[in-house]
Structure formats: structure tokens, C-alpha cells
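A.B. asks: Structural data only, the sequence is not supplied:
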């Protein structure tokens, strides 16, 4: 368990650092109200989690250490949206369309409400 925790922390720290750099460079080149950096992190994170999950399953024999380091750690540190994306993709692949729709709707709606609640509590 400790080894896996350390792998997640190393990957997460690296992903978070890359997210910081993405935000830093996007703020230099993109102005306006659209959250370009977040959008870029979310899309790149989804590509990364797909590539890494497929690569680990195909070449690393589903090596759990690689999964903890790269998928849970790195992708999770870069953006949790990638986990949201791969979970929904799995639901859709498994023909669990209504579950995917419910998960998407609930995550977005309750996520926004939770932010509002958190801000209200902080006041």
C-alpha cells in the first residue's frame, strides 16, 4: 500500500506541476473569459488517460504500479476530468447509457452546486 501511495504522490506531483505550467503559459498567450488553460488540461488529460490506459493494458500487462503512477497519479494530478472521461467512456462502451447520462448530469449539476455551497460556507 505504501509503495502505491508513493507512486500516486510522485505521479500526482508531476501532473500538478505540468498543470501549473499549462496555466502559466496559457495566461501569457490567451486572454478573455473562456478558461483556455482548464480546457486544454481537460482535453490533454483525457487523451493521456486513454493512451496510458491502453498502453499499460497492452504492453505492461496491466501493471498496477504503472497504473498508479501514470493514470491515478499523473493524470489525476493534471486533471481529474480525465478520470471522469474514462469512466463515462467505459459506461458507454458497456452500453450503460442511462447510467452515463445520470453520472454526467449529476456530476456537473452537483459539482456546480457544491462550489456554490463551499463559497457560501466560506463567507
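C.D. replies: Okay, I see it. In this text, all values refer to a predicted model and were calculated from it rather than measured experimentally.
A.B. asks: For the rest of this, base every contact and every neighbour count on C-alpha atoms.
C.D. replies: Will do.
A.B. asks: Show me what secondary structure element comes after the helix or strand containing residue 58.
C.D. replies: In the assignment (DSSP states H and E), residue 58 maps to helix 36-59. With elements assigned by DSSP H and E, the helix or strand that comes after helix 36-59 is helix 64-66.
A.B. asks: Show me what that next one is in contact with.
C.D. replies: Helix 64-66 has contacts (CA atoms under 8 Å, 6 or more residues apart in numbering) with 4, 7, 56, 60.
A.B. asks: OK, contacts around the residue nearest the centre of the chain?
C.D. replies: For the chain, the residue nearest the mean C-alpha position is residue 80 (2.4 Å; CA atoms, centre = their mean). Applying CA under 8 Å, 6+ apart, we find residue 80 in contact with residue 42.
A.B. asks: if you set the cut-off to 10 Å instead, what comes out?
C.D. replies: By CA atoms under 10 Å, 6 or more residues apart in numbering, the contact set of residue 80 is 41, 42, 45, 46, 72, 74.
A.B. asks: adding another structure so you can compare the two:
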């Protein structure tokens, strides 16, 4: 059990660092109240987990430790649903309804599209 927790923790550590760096990079290039950085991270995370699970279904990456590292650890540490919800709360509190609706709708639609694209990419490999 300790080994499993260590594998997940290492993946989460890496994912959290990648999330921080990508969020800052994107938000720095889109100076706006709209949370582009978090949205980019969540969409990228959806694409990654789609690719990983697509590869698992094809019989690649059978190792359970690698699966845990990549999905629960890396993707879990990388994606930011709690931050997404908090940012929506702030947009609502500030009565920025257009950004709230746009952010929520785009995140859900693009996230599902990215997961589907990830599966397609994995099947094409």
C-alpha cells in the first residue's frame, strides 16, 4: 500500500507542478478576468486522460503502477476541478454572468471533446 501511495503522490507532485506552470503561462498571455489558464489545464488534462485510457484499452501500458501514476497521480494533480468551481463562484459573486456561462459551457464541451479526441489518438497509434 505504501508503494501505491508513493506512486500516486509522485504523479500528483508532477501534475501539480505542470498545472502551476501551464496556468501561469496561459494566464500571462491572456490578460483577462476570464480564467483561461485553468480552462487550458482542464482541457489538456482531459485530453491526456483520454489518451491514457485509450492506450490502456488497446493493451498498452498494462502495468498497474504506471496506470496509477499517470491517471490518479499525474492527471489528478494536473487537473483542477476544485479551482474551476471556485473561479465560477467568484464570477457569479461578481455578477459576471457572461464569463460564468462561457467558462462552464466551454470547459464541459471542450473537455468531453478532448477526451474523445484522446481516445481517437490512442486508437490511431
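C.D. replies: Nice, I can see it. Keep in mind it's a predicted model, so treat the numbers as computed, not measured.
A.B. asks: Test my guess that residue 84 of structure 1 contacts residue 46.
C.D. replies: Yes. Between residue 84 of structure 1 and residue 46 there is a contact at 8.7 Å, judged by CA atoms under 10 Å.
A.B. asks: Could you give the number of residues near the closest residue to residue 99 of structure 2 other than its chain neighbours?
C.D. replies: Spatial nearest neighbour of residue 99 of structure 2, chain neighbours left out: residue 34 (6.3 Å); criterion: CA to CA, 6 or more residues apart in numbering. For residue 34 of structure 2, the neighbour count with other CA atoms under 10 Å is 19.
A.B. asks: So what touches stretch 116-123 of structure 1?
C.D. replies: Stretch 116-123 of structure 1 has contacts (CA under 10 Å, 6+ apart) with 110, 111, 112, 113, 114, 115.
A.B. asks: about what we covered before: between residue 84 and residue 46 of structure 1, point out the one with more neighbours.
C.D. replies: Counting neighbours by other CA under 10 Å for residue 84 of structure 1 and for residue 46 shows that residue 46 has the greater number, 22 against 15.
A.B. asks: which residue packs closest to that one, ignoring adjacent ones?
C.D. replies: Of all residues beyond its chain neighbours, the one nearest residue 46 of structure 1 is residue 82 (4.3 Å), with distances taken as CA to CA, 6+ apart.
A.B. asks: so how many other residues sit close to that neighbour?
C.D. replies: By other CA under 10 Å, neighbour count at residue 82 of structure 1 equals 24.
A.B. asks: now residue 87 of structure 2
C.D. replies: For residue 87 of structure 2, using other CA under 10 Å, the count is 18.
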